[in-house]
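In: Show me the folded form of this:
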Amino acid sequence: MRELTFAGFTKKYVEELSVEHTTAIYKLLREAVTQNARLKEPLYLYAVSNGRLKTLLTASKKTAFYDEYLRLSKEFTCPELLNGLEAGTSELAQEYQKVWRSFCSVKGKVKRDERVKNMMAEKIKRLQEEKEVTTYRICKDLGLNNANVNHWLKNGCNGKVSMSTARRVLQYMDSYFAVQS
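Out: The predicted structure is shown next:
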């Protein structure tokens, strides 16, 4: 799985915030100015991190955002801006820093999910051993792909199952354990 980058995150973020679900700078700017002020800060960070700042400055020339965008572009180069956000020393307004914190939260979710899936797998394997329940039986009862669940439990390949599938297997084992006792 590819690692999430700030450029990729901001692209997806502005697309999701946009009413039109677009990443076109001119459309996003028009929307930010007329109906969706929440796009202002993410749009700037999207443009900077994706090498489209020049386009944004050109597009925003006759808008209320231009002076702020221009000031920011002169104050911070792209690396300085990203390094400041990463280090937590950025002098950017809180609204810009919120976008960075959202990125950190999303990026950290993958690692948290993997850690949780590992803990679930360990508990499931322990319960399987105690009650002599095979992975085949679990998959048959739950209608899951045996190869994927087996690969997850035996080899620790967390990408083979979703969090919801891992939860279902754990709930099944917990209930199986309770019923059989």
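In: Every contact and neighbour count from this point should use C-alpha atoms.
Out: OK.
In: I'd like the next helix or strand past the longest helix along the chain.
Out: If you go by DSSP state H, the chain has its longest helix at helix 94-131. Downstream of helix 94-131, the first helix or strand assigned by DSSP states H and E is helix 135-142.
In: Could I get the buried residue list for that next one?
Out: Buried residues in helix 135-142, defined by neighbour count with 16 or more other Cα atoms under 10 Å: 135, 138-139.
In: Same check on stretch 50-68?
Out: 53, 56-57, 59-60, 65-66.
In: So which of these are in strands?
Out: Among these, none falls in strands (DSSP state E).
In: Take these and lay them out in JSON lines including distance to residue 130.
Out: JSON lines is the format used below for these (distance: Cα to Cα, whole Å):
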{"residue": "53", "distance to residue 130": "60"}
{"residue": "56", "distance to residue 130": "62"}
{"residue": "57", "distance to residue 130": "65"}
{"residue": "59", "distance to residue 130": "65"}
{"residue": "60", "distance to residue 130": "65"}
{"residue": "65", "distance to residue 130": "64"}
{"residue": "66", "distance to residue 130": "66"}
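In: To check against the first, give me the structure of this:
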Amino acid sequence: MNLTFKGFLRLYCRELTGLKTDNLRKLRDSVATTMPAAAEALMVFAAVQDKARYLASISEGTWMERSYAQMAELLDDPEEVSFFLQSPEAPPRYRAVWNAYIARRYAIAGDRLIIAGIREQTLQAMKGRDVTVYRLCKDLGLNKGNIYAFLSKGDNTKVSQGTARRILEYACKAS
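Out: As a prediction, the model looks like this:
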């Protein structure tokens, strides 16, 4: 999975507000009343969509009005948002949005490295034992195509870390 910054922001705003929408007005209402911690993420989400000025204009009369107007000026170019957030000029609460993205993005890469290590252990455990991929899939109720791609081709995106661990446990117990 290739997590883009815009995709992350979409999910992050939904997570922070508890809403399942990308509607800036609804998200703004949530930030203005019950979820102020999502304010910076919402502005950055609007900026990457080239809607920072729009969000600032619909935020008039709320507690975010002044800060959103200032940030709309700084986040005017959607192509430059990520560069600005990494710069020392970015306010710390806005830099935190970028840092959350980096943490989530590299967590996925770290997970894939762990899955690769589990794959190697599984292949070692399967050697010399009477464990076939077919039997493993049948006993664990797994999709054969995904497990073949994982074990034979080394495609670490085909299984979750939990599934990889289940496969390893099965391979270690089988005799």
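In: hang on, the earlier thing: how far apart are the longest helix of the first structure and its match in the second structure?
Out: Superposing on the second structure and averaging over aligned pairs (mean Cα distance after the TM-score superposition for the first structure), helix 94-131 of the first structure comes out at 1.6 Å.
In: Do a quick rundown of the helices in the first structure.
Out: Counting by DSSP H, the helices of the first structure are 6-17, 25-34, 40-49, 53-59, 66-75, 78-87, 94-131, 135-142, 146-155, 163-180.
In: looking at the ones you listed, which is buried most?
Out: helix 40-49 (a mean of 22; mean count of other Cα atoms under 10 Å).
In: Now do it against helix 66-75: the angle between them, please.
Out: 40 degrees (axes from the mean of the first three to the mean of the last three Cα atoms, to 10 degrees).
In: still on that earlier bit, corresponding residues in the second structure for the longest helix of the first structure?
Out: Under TM-score structural alignment, helix 94-131 of the first structure corresponds to residues 92-129 of the second structure.
In: how much space is there between the residue most central in space within the first structure and residue 5 of the first structure?
Out: For the first structure, the residue sitting closest to the mean C-alpha position, by Cα atoms, centre = their mean, is residue 106 at 3.2 Å. Distance, residue 106 of the first structure to residue 5 of the first structure, using Cα to Cα, to the nearest Å: 10 Å.
In: go on, residue 164 of the first structure?
Out: 25 Å.
In: Based on its surroundings, how many neighbours for the aligned partner of residue 145 of the first structure in the second structure?
Out: Matched across to the second structure, residue 145 of the first structure falls on residue 143, judged by TM-score structural alignment. Neighbour count for residue 143 of the second structure, taken as other Cα atoms under 10 Å: 13.
In: Over to residue 90 of the first structure?
Out: Residue 90 of the first structure - counted by other Cα under 10 Å - has 17 other residues nearby.
In: I'd say it and residue 75 touch.
Out: No. Counting by Cα atoms under 8 Å, residue 90 of the first structure does not reach residue 75; the two are 11.3 Å apart.
In: list the contacts for the closest residue in space to residue 35 of the second structure that isn't next to it in sequence?
Out: Leaving aside its sequence neighbours, residue 35 of the second structure sits nearest to residue 17 (Cα to Cα, 6 or more residues apart in numbering; 5.8 Å). Residues near residue 17 of the second structure by Cα atoms under 8 Å, 6 or more residues apart in numbering: 27, 30-31, 35, 38.
In: what's the answer for residue 41 of the second structure, then?
Out: Contacts of residue 41 of the second structure by Cα under 8 Å, 6+ apart are 9, 12-13, 94, 97.
In: do that again at 7 Å, thanks
Out: By Cα atoms under 7 Å, 6 or more residues apart in numbering, the residues touching residue 41 of the second structure are 9, 13, 97.
In: Any figure for the gap between it and residue 123 of the second structure?
Out: For residue 41 of the second structure, the distance to residue 123 of the second structure - Cα to Cα - is 43 Å.
In: Repeat that for residue 18 of the second structure.
Out: 42 Å.
In: Need the nearest residue in space to residue 5 of the second structure, chain neighbours excluded.
Out: Using Cα to Cα, 6+ apart, the closest residue to residue 5 of the second structure is residue 101 (6.8 Å).
In: same question, residue 174 of the second structure
Out: In space, residue 174 of the second structure is closest to residue 131, 6.6 Å off (Cα to Cα, 6+ apart).
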